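Asks: quick check, what structure comes out for this input:
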Amino acid sequence: MELQLELSLSTRPGPNVSLACNSKDGYVVGWPPVRWWRKQLWHRNRRGGGRAANSLYVKVKMEGVGITRKIDLRLHRSHRSLANSLIALFQKGEENVGYKVMYQNKEGEWLQAEDVTWECFIKSVRRLKLEKNGILS
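Replies: Now for the predicted structure:
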């Protein structure tokens, strides 16, 4: 068994870089592919409004609860389903108290979620807030 060790010295400052060309793809393989890939991924995600194109996770805050949580809107198909899930998430289903779901749109305005269609809501929501609506009779 023969062991070969190669050592190359460079007069340039910085790390020694070896590049190889993959002939079938024509891509250069070497340093820094991981760094380049991360930059491309970050820029691609930033174009989508700060979140990935298929991500529908939004932050949720409930009035009277100090913890903010995240919820995936892809799991819901209606405002009612979302509201029920949020109440269960925060475990705050108080007797005779109604809740309304408020959302922050792209412009930063807080609006009531049920005032718009589900499709418009999904496209413009950035943050959610669950507020007490008052005493129900």
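Asks: only C-alpha atoms for contact and neighbour calcs from this point on.
Replies: OK.
Asks: mind listing what's buried along the longest helix along the chain?
Replies: The longest helix of the chain (DSSP state H) is helix 33-47. Across helix 33-47, burial judged by 16 or more other C-alpha atoms under 10 Å covers no residue at all.
Asks: show me what it is packed against.
Replies: Counting contacts by 3 or more C-alpha pairs under 8 Å, 6 or more residues apart in numbering; DSSP states H and E, there are no secondary-structure elements packed against helix 33-47.
Asks: what's the next secondary structure element after that helix?
Replies: strand 57-62 (DSSP states H and E).
Asks: which positions within that following strand qualify as buried?
Replies: 57-58, 60-62.
Asks: now do stretch 110-128
Replies: Those would be 111, 113, 121-122, 125-128, for stretch 110-128 by 16+ other C-alpha under 10 Å.
Asks: to compare against the first, here's another:
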Amino acid sequence: FQSKPTILVKVSMDGAPYLRKIDLNLYKCYNELLNALEDMFNFKIGKETGNKDGTEYETTYEDKDGDWMLVGDVPWEMFTTSCKRLRIIK
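Replies: Model prediction:
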């Protein structure tokens, strides 16, 4: 049994007064990650829920080059190796 190294990234959310850190290796796909973020910050991703109250959130990440991208734009394996931080924006 060989454990994967941890990939700790900071997570911030617009309007939240604190940051969190998560280990990307705890998740196997985007759905698992997004569900964990929803539980952690108590929000729903707007596109999936179709909220009519205007509380739509997008999850973005900063890659190794310093560019901000939408979560889900690249294959999961590429995301886990290039993600430096996550930000949930309104």
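Asks: corresponding residues in the second structure for the longest helix of the first structure?
Replies: Matched against the second structure by TM-score structural alignment, helix 33-47 of the first structure finds no partner residues.
Asks: returning to that earlier point: quick one: which two of the buried residues of stretch 110-128 of the first structure are the most distant?
Replies: L111 and I122 (13.1 Å; C-alpha to C-alpha).
Asks: circling back to that earlier point, out of the buried residues of stretch 110-128 of the first structure, the closest to L86 of the first structure would be?
Replies: Nearest member of these to L86 of the first structure, counting by C-alpha to C-alpha, is L128, at 9.8 Å.
Asks: now do the strands in the first structure.
Replies: 20-21, 28-29, 57-62, 69-72, 97-104, 110-112, 127-135 (DSSP state E).
Asks: which strands or helices does the third one pack on?
Replies: On a contact count with 3+ C-alpha pairs under 8 Å, 6+ apart, strand 57-62 of the first structure meets strand 69-72, strand 127-135.
Asks: residues in the second structure matched by the shortest one, start to end?
Replies: I take that to be strand 69-72 of the first structure. Using TM-score structural alignment, strand 69-72 of the first structure pairs with 20-23 in the second structure.
Asks: what sits up against that stretch?
Replies: 6-12 (C-alpha atoms under 8 Å, 6 or more residues apart in numbering).
Asks: most widely separated two among those?
Replies: Farthest apart among these - using C-alpha to C-alpha - are T6 and S12, which lie 18.9 Å from each other.
Asks: and K59 of the first structure, what's its match in the second structure?
Replies: In the second structure, K59 of the first structure lines up with K10, judged by TM-score structural alignment.
Asks: how about that match, what does it touch?
Replies: For K10 of the second structure, counting by C-alpha under 8 Å, 6+ apart, the contacting residues are 19-22, 84-86.
Asks: which one of the residues you listed is nearest to T60 of the second structure?
Replies: L86 (5.8 Å).
Asks: that closest one -> the first structure?
Replies: L86 of the second structure maps onto L128 in the first structure, by TM-score structural alignment.
Asks: about what we covered before: closest to S81 of the first structure out of the strands of the first structure?
Replies: Per C-alpha to C-alpha, nearest to S81 of the first structure of these: strand 97-104, 11.3 Å.
Asks: which elements pack onto the closest one?
Replies: Strand 97-104 of the first structure packs on helix 79-90, strand 110-112, strand 127-135, going by 3+ C-alpha pairs under 8 Å, 6+ apart.
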